[in-house]
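# no sequence on hand, only this structure:
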């Protein structure tokens, strides 16, 4: 059985709307021509706007009908040649030209009224009296697209799909290279690799896991794209550390999900203090920590673990909305 555009559902919506638009334009243009009107239906949105809004600039007309400036310039020339509009100087800005309906244009619109009634009835017949609902749906769709372009909407849907596809998993030895790769890339992007970094990243088993810590990884489509670790710091203290997300996957909420998994593990561990060290130039990360329940406090006595650390925070518990 052969396929047609209907087979592909909403994926072909734009193509079907274009085809439907062409059919409607062709039918209306044929009706106009039969009635002795030589202007095409594409000219009349401008004429109606000029009738209802008065003299208007090309730029404003382009914005109102959602067409490019060159397209409206071309339509304006056609209307000028037909004598249904005139060009005039803007009284508020003599450098700007406005289009306005001529007497012939006003007469044309009055004469079009009976034919437009026929068009409205025909539209209702085609859409089975559902025209009001269709127009309301179009109004809502146009408003949404005005607020957010369709490309942005598609990108948001992609991010939502990818966010749902991310798994947070526990570390095992097979992930050693990914754990080191992601953290080294993050360090080299913002700072440099310190000796302690190299020690921990080169042997996470003995540096983190054997000491009672945990490492969590974010996996997307089989790739490790994020890391986070809980490192025992002596007594009842645990450090949240080694947070890294590959740049192309940032914006998917991966860091927050890693932190939430770390919170679960911390609460189950029986430890009493969860802290982190960071750097004040990492504003997005600091904002994430603050929104997750970390607060800025004075650093306890002793040196920071890393030279880059000028921020010390402790966790006060999960934030409730």
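Cool, the structure landed. As the structure is a prediction and not an experimental result, all values here were calculated from the model.

# only C-alpha atoms for contact and neighbour calcs from this point on.
OK.

# can you classify residue 276 by secondary structure?
In three-state terms, and counting by DSSP: H, G, I helix; E, B strand; the rest coil, residue 276 is strand.

# repeat for the one 5 residues further on
Judged by three-state DSSP, the three-state class of residue 281 is coil.

# pull the contacting residues for the residue lying closest to residue 319 once chain neighbours are set aside.
Closest residue in space to residue 319, ignoring its immediate chain neighbours: residue 293 at 5.5 Å, by C-alpha to C-alpha, 6 or more residues apart in numbering. By C-alpha atoms under 8 Å, 6 or more residues apart in numbering, the contact set of residue 293 is 315, 316, 317, 318, 319.

# just the ones of the residues you listed in strands?
Judged by DSSP state E, strands contain the following of the contacts of residue 293: residue 315.

# show me which of the contacts of residue 293 are buried.
residue 315 (16 or more other C-alpha atoms under 10 Å).

# what is the nearest of the contacts of residue 293 to residue 22?
Within these, distances to residue 22 taken as C-alpha to C-alpha reach their minimum at residue 319, with 54.7 Å.

# quick one: residue 215 is in a strand?
Yes. With three-state DSSP as the criterion, residue 215 is assigned to a strand.

# here comes the other one, which I'd like you to weigh against the first:
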């Protein structure tokens, strides 16, 4: 029969919650044996007040990483038990400060031997290395959330599965679809675009150009092309579907195009773009393209940037 352990890290949150509940229950049982009816969940507040003096609920919430309503609820419990006091902040009477009462101070002093036993039991249970590990995890999650870490790992795994392949006739519609999608998002489809995208074999491949496709599984998710031009090639038709942007697919397509250009022995590789496409322009700049004056009028109405690849220089990696 399958058990939770068979799912590894996928159910770690469930396992940690079960362990947390067991630890809370154990400490609460010991507290009751020593005449303390407060839940162990309240004691992080008491520790902070003992070691830092009076604090506002907002400060406590920030330090404990808990919500203001949750801290307010626990503070009311502590006030009702008489272990904390409440007073106005002298610097701002709109803020209320909590502090340990004499009863709270006596309680904290009395429970010292219990906490020493709790720490010893934790070491017996999990070893001395567990607490530093949990502390590192807590600090790391404060810097970057677990959801963000999952997204980053998903993107990394997805990006590794992308392959750059040459054009095949069966992908003709994908080539056009991706470029039209990109053009309609940023500009509009010009007459020259319709001509090139509708017949890529005739307009790009037959004159000596190349088309590159980024494939993820059975889906074409990106394109780029080298179009034969006077003295060399034009880098063009660079598009990545919006759903998969952020996976460096454009970078992979650009690398493939540059590598192919270098193999041809041609002297010139240029591109035309638009100044509002700042992310794309930074990508070109980091990979060896330089801004130069336009030698002649563009055949695209949208183009106001002209860049040339310098094959004699080192390609600057992202």
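Ah, there it is. Everything numeric in this text was worked out from a predicted model, so none of it was measured.

# counterpart of the residue nearest to residue 319 of structure 1 over in structure 2?
For residue 293 of structure 1, the aligned position in structure 2 is residue 288, judged by TM-score structural alignment.

# what lines up with residue 143 of structure 2 in structure 1?
Counting by TM-score structural alignment, the partner of residue 143 of structure 2 is residue 147.

# quick one, what contacts that match?
Residues near residue 147 of structure 1 by C-alpha under 8 Å, 6+ apart: none.

# the alignment partner in structure 1 of residue 237 of structure 2: neighbour count?
Residue-level alignment of residue 237 of structure 2 against structure 1, with TM-score structural alignment as criterion, gives residue 242. Here the number of neighbours of residue 242 of structure 1 (other C-alpha atoms under 10 Å) works out to 24.

# now swap in the one 10 residues further on and tell me
As a burial measure, the neighbour count of residue 252 of structure 1 was computed by other C-alpha under 10 Å and equals 19.

# likewise residue 99 of structure 1?
A count of nearby residues for residue 99 of structure 1, using other C-alpha under 10 Å, gives 23.

# what about the strands in the stretch 51-200 of structure 1?
56-57, 85-90, 93-101, 167-170 (DSSP state E, counting those that start in this stretch).

# ok, and what's touching the third one?
Taking C-alpha under 8 Å, 6+ apart as the criterion, the residues outside strand 93-101 of structure 1 that touch it are 47, 50-51, 54-58, 76, 84-90.

# kindly recompute the last result at 7 Å.
50-51, 54-58, 84-90 (C-alpha atoms under 7 Å, 6 or more residues apart in numbering).

# which two in those are spaced the farthest apart?
Longest distance between any two of these is 18.7 Å, between 84 and 90; criterion C-alpha to C-alpha.

# look at these two and report which has more neighbours.
Neighbour comparison, residue 84 of structure 1 and residue 90: the larger count goes to residue 84, with 21 against 15 (by other C-alpha under 10 Å).

# against residue 78 of structure 1, how distant is that one?
9 Å (C-alpha to C-alpha, to the nearest Å).

# repeat that for residue 281 of structure 1.
Look at residue 281 of structure 1 and residue 78 of structure 1: by C-alpha to C-alpha, they are 58 Å apart.

# thinking again about what came up before, ok but the match of residue 237 of structure 2 is inside a strand, no?
Yes. The assignment for residue 242 of structure 1 is a strand, going by three-state DSSP.

# so how far is residue 314 of structure 1 from the most centrally placed residue in structure 1?
Of all residues in structure 1, the one closest to the mean position by C-alpha atoms, centre = their mean is residue 152, 3.8 Å from it. Computed with C-alpha to C-alpha, the distance linking residue 152 of structure 1 and residue 314 of structure 1 is 37 Å.

# go on, residue 157 of structure 1?
Relative to residue 314 of structure 1, residue 157 of structure 1 is positioned 35 Å away (C-alpha to C-alpha).
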